[in-house]
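*Asks:* return a 3D structure for these sequence lines:
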Amino acid sequence: MASLSVPPVLTSPRDDAMHLYRAFKGFGCDTAAVINILAHRDATQRALIAQEYRTIYSEDINDRLASELSGDVKRAVLLWMPDPAAKDATIVRKALTGDVIDLKAATEVICSRTSPQLQLLKQIYHARFHAHVEHDIEYQATGDLQKLLLAYVSTVRYDGPEVDRARVEHDAKSLFKAGEKKLGTDEKTFIRIFAESSRAHLAAVASAYHSMYGNSLKKAIKSETSGNFEFALLTILQCAENPGKYFAKVLHEAMKGMGTDDSTLIRVIVTRAEMDMLYIKAEYEKKYGKSLNDAVHSETSSHYRTFLLSLLGATRR
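*Replies:* Alright, predicted model coming up:
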């Protein structure tokens, strides 16, 4: 469930656009006012605000936001503005073609999305950037990671809850033979099964694997693979079993130790706030004994903190 908090009675998109324009005018931007509006509007409402803003002021609101805001709050707000699929396409495009190539970020987004989400991502990617995501993956990734990402983004997987028990056991045996039983690893088998399996099927395979061989599939992946290929397989597996738990761990890793990985913090909170953030928050508190809101509050400051906490449902306009 989404954590986004939308007021029960909304002002019109036209009024929101006018309030934002007033927040931009004068000496310095009224960032608090901008956050108070945009952090409490869903994707449809944000699109209508952008449309009204362009109609009234003949200006792209994203261009104005980019010029008025700065730092982490600028990055977070600009990523927040598009709908969920466009967010994903934007992240992957920047990760694969930006000044700094971030294969891990691209891998996380691709491998944590469902098949329908990926099909939509591909369409928007092509429409918005006039490029095929497969071509950018092929250009930047290599080896087994490249093969897995291409297979995963291209395969249309069944997304329902039903599983075939015979196929589950067959795939568990195949993965055992391809990994722990074999001297060396048959990566092709891992790629095929992980790319073709629904989330329900892969979760059932992991359960069967543990029952049949007394070891977790997760540990087998860690011992048999490495690098970004290992990260991709683990992301697919953990999101098949419990995406909320997976993203809770990603957020915890981003905030532990010295300094905060703000890129990851922004990416996860902004992309999951309209999807399943309430589940992520529950898993975070269960695993780490501290609320996600409190963790974010302690690791951020100023308008950046206010914006992220608003997306987490900590405040309501």
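*Asks:* C-alpha only now, for contacts and for neighbours.
*Replies:* OK.
*Asks:* residue 161 in helix, strand or coil?
*Replies:* Three-state assignment for residue 161 (DSSP: H, G, I helix; E, B strand; the rest coil): coil.
*Asks:* quick one, what contacts it?
*Replies:* 200-201 (CA atoms under 8 Å, 6 or more residues apart in numbering).
*Asks:* for residue 245, see how far away it is.
*Replies:* From residue 161 over to residue 245 the distance is 19 Å, taken as CA to CA, to the nearest Å.
*Asks:* other SSEs contacting the helix or strand containing residue 150?
*Replies:* Residue 150 belongs to helix 143-154 when assigned by DSSP states H and E. Packing contacts for helix 143-154, counted by 3 or more CA pairs under 8 Å, 6 or more residues apart in numbering; DSSP states H and E, involve helix 103-111, helix 115-129, helix 133-140, helix 187-196, helix 227-241.
*Asks:* may I see the buried residues of it?
*Replies:* 144-154 (16 or more other CA atoms under 10 Å).
*Asks:* closest one to residue 138 out of those, please.
*Replies:* Nearest to residue 138, judged by CA to CA, of these is residue 146 at 6.3 Å.
*Asks:* tell me the contacts of that closest one?
*Replies:* With the criterion set at CA under 8 Å, 6+ apart, residue 146 makes contact with 137-138.
*Asks:* let's compare: structure for the following, please.
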Amino acid sequence: MAALGNRGTVTEASGFNAEEDAQKLREAMKGAGTNEAVITEVLAHRTNAQRQRIKEAFKQMVGKDLADELSSELSGNFCSVVLGLLMLAPVYDAYEMKYAMKGAGTEEAGLIDILASRSNAEIQTVTAFYKKEHGKTLEDAICGDTSGMFQRVLVSLLTAGRDESDKVDEALAVQDAKDIYEAGEARWGTDEVKFLTVLCVRNRNHLLRVFEEYQKVSGREIEDSIKREMSGSLEEVFLAIVKCMRSKPAFFAERLYKSMKGLGTTDSVLIRIMVARAEIDMLDIKAQFLKMYGKTLYSFIKGDTSGDYRKILLELCGGE
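*Replies:* Here you go, the predicted structure:
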């Protein structure tokens, strides 16, 4: 993951001064109304590490928490983006997963997007933050909110036990492809556990070989078989794992496209990805978006969102 560190649209601001930025934010919240343009200008152009220093400087200067102050001044989607930007990455993931399980029903996409795309170390950090923040384990929360094989896949991903080596065992790759085929397409009914065992445990390079072998054995791509054999949340999580193994930027580009396509915008998905990936691989996501849909991500956001919410997302997008 470290190699992707410079593939973000948000990079360190030169001549950074935490105290000056804290003062700017303080001024932006003074008097009637809030200067959202200033808030965008500061927070969308600082790295997460720099934002943490601004938070410290603000607390020293004012004796209040910056997130609390902004939360009381802002509302709606703009507020959601700003608060997300002020959180450390694992805290934001934990917050989003908590939000996904809030109230009646579960926003499965929030759980799937995060658990299918994060590294073992990232998942371990998120689970630690979740326990600290909410007093219960993320596994307990997920088990209380999901069921069946979908729950089992999420719990498997939560263990953060995926092999992260580069090693490909050719004989095992052939066997894995055969096992998945025999657990799905080749039989009546589907043995989902076999899919789980391979897709949630093996390393990326090995899985890419499994996908190649699967195509030879079955005559179709593994994504097509998952769509034929599964449905609902289980289909979604297995597809997300496969797509993330093939290309995380392409996976996120597709999620962004679908969040803005059709009737209305799925704001929670759009915000989560723009905030979480701005500093990691947004340049790659933008390139994939253009390649896959023939339009820039920037133009899509510009045409699909409105108000100050749109402006801050466009800044995170880093221009055309």
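*Asks:* overlay them and tell me the TM-score.
*Replies:* The TM-score (TM-score structural alignment, normalised by the length of the first structure) is 0.95; 314 aligned residues with a CA RMSD of 1.4 Å.
*Asks:* hang on, the earlier thing: between the helices and strands packed on helix 143-154 of the first structure, which one is closest to residue 25 of the first structure.
*Replies:* Of those, nearest to residue 25 of the first structure by CA to CA is helix 115-129, at 30.0 Å.
*Asks:* quick one: that closest one to helix 103-111, angle?
*Replies:* 120 degrees (axes from the mean of the first three to the mean of the last three CA atoms, to 10 degrees).
*Asks:* so which bit of the second structure is helix 115-129 of the first structure matched to?
*Replies:* Mapped onto the second structure using TM-score structural alignment, helix 115-129 of the first structure covers residues 120-134.
*Asks:* can you check stretch 201-211 of the first structure too?
*Replies:* With TM-score structural alignment as the criterion, stretch 201-211 of the first structure aligns to 206-216.
*Asks:* give me the mean deviation of that stretch from the first structure.
*Replies:* Here the mean offset of stretch 206-216 of the second structure against the first structure after fitting is 1.5 Å, by mean CA distance after the TM-score superposition for the first structure.
*Asks:* map residue 171 of the first structure onto the second structure.
*Replies:* In the second structure, residue 171 of the first structure lands on residue 176 (TM-score structural alignment).
*Asks:* count the neighbours of that match for me.
*Replies:* When neighbours are defined as other CA atoms under 10 Å, residue 176 of the second structure has 25 of them.
*Asks:* and it, what element?
*Replies:* Going by DSSP H and E, residue 176 of the second structure is in helix 170-183.
*Asks:* tell me the buried residues in stretch 111-130 of the second structure?
*Replies:* 111-120, 122-130.
*Asks:* same check on stretch 83-102 of the second structure?
*Replies:* 83-87, 89-98, 100-101.
*Asks:* repeat for stretch 249-265 of the first structure
*Replies:* 249-252, 254-255, 260, 262, 264-265.
*Asks:* and of those residues, the nearest to residue 207 of the first structure?
*Replies:* residue 249 (20.7 Å).
*Asks:* that closest one corresponds to which position in the second structure?
*Replies:* Using TM-score structural alignment, residue 249 of the first structure sits opposite residue 254 in the second structure.
*Asks:* wait, that match touches residue 290, no?
*Replies:* No. Using CA atoms under 8 Å, residue 254 of the second structure makes no contact with residue 290, being 10.7 Å away.
*Asks:* coming back round to it: nearest to residue 59 of the first structure among the helices and strands packed on helix 143-154 of the first structure would be which one?
*Replies:* Closest among those, once you apply CA to CA, is helix 115-129, at 18.8 Å.
*Asks:* thinking again about what came up before, what's the angle from the helix holding residue 150 of the first structure to helix 115-129?
*Replies:* Using the same axes, to 10 degrees: helix 143-154 of the first structure against helix 115-129 is 100 degrees.
*Asks:* next one: helix 143-154 of the first structure to chain centre, how far?
*Replies:* Centroid separation for helix 143-154 of the first structure versus its chain: 18 Å, with CA atoms, centre = their mean, to the nearest Å.
*Asks:* ok, stretch 32-47 of the first structure next?
*Replies:* 20 Å.
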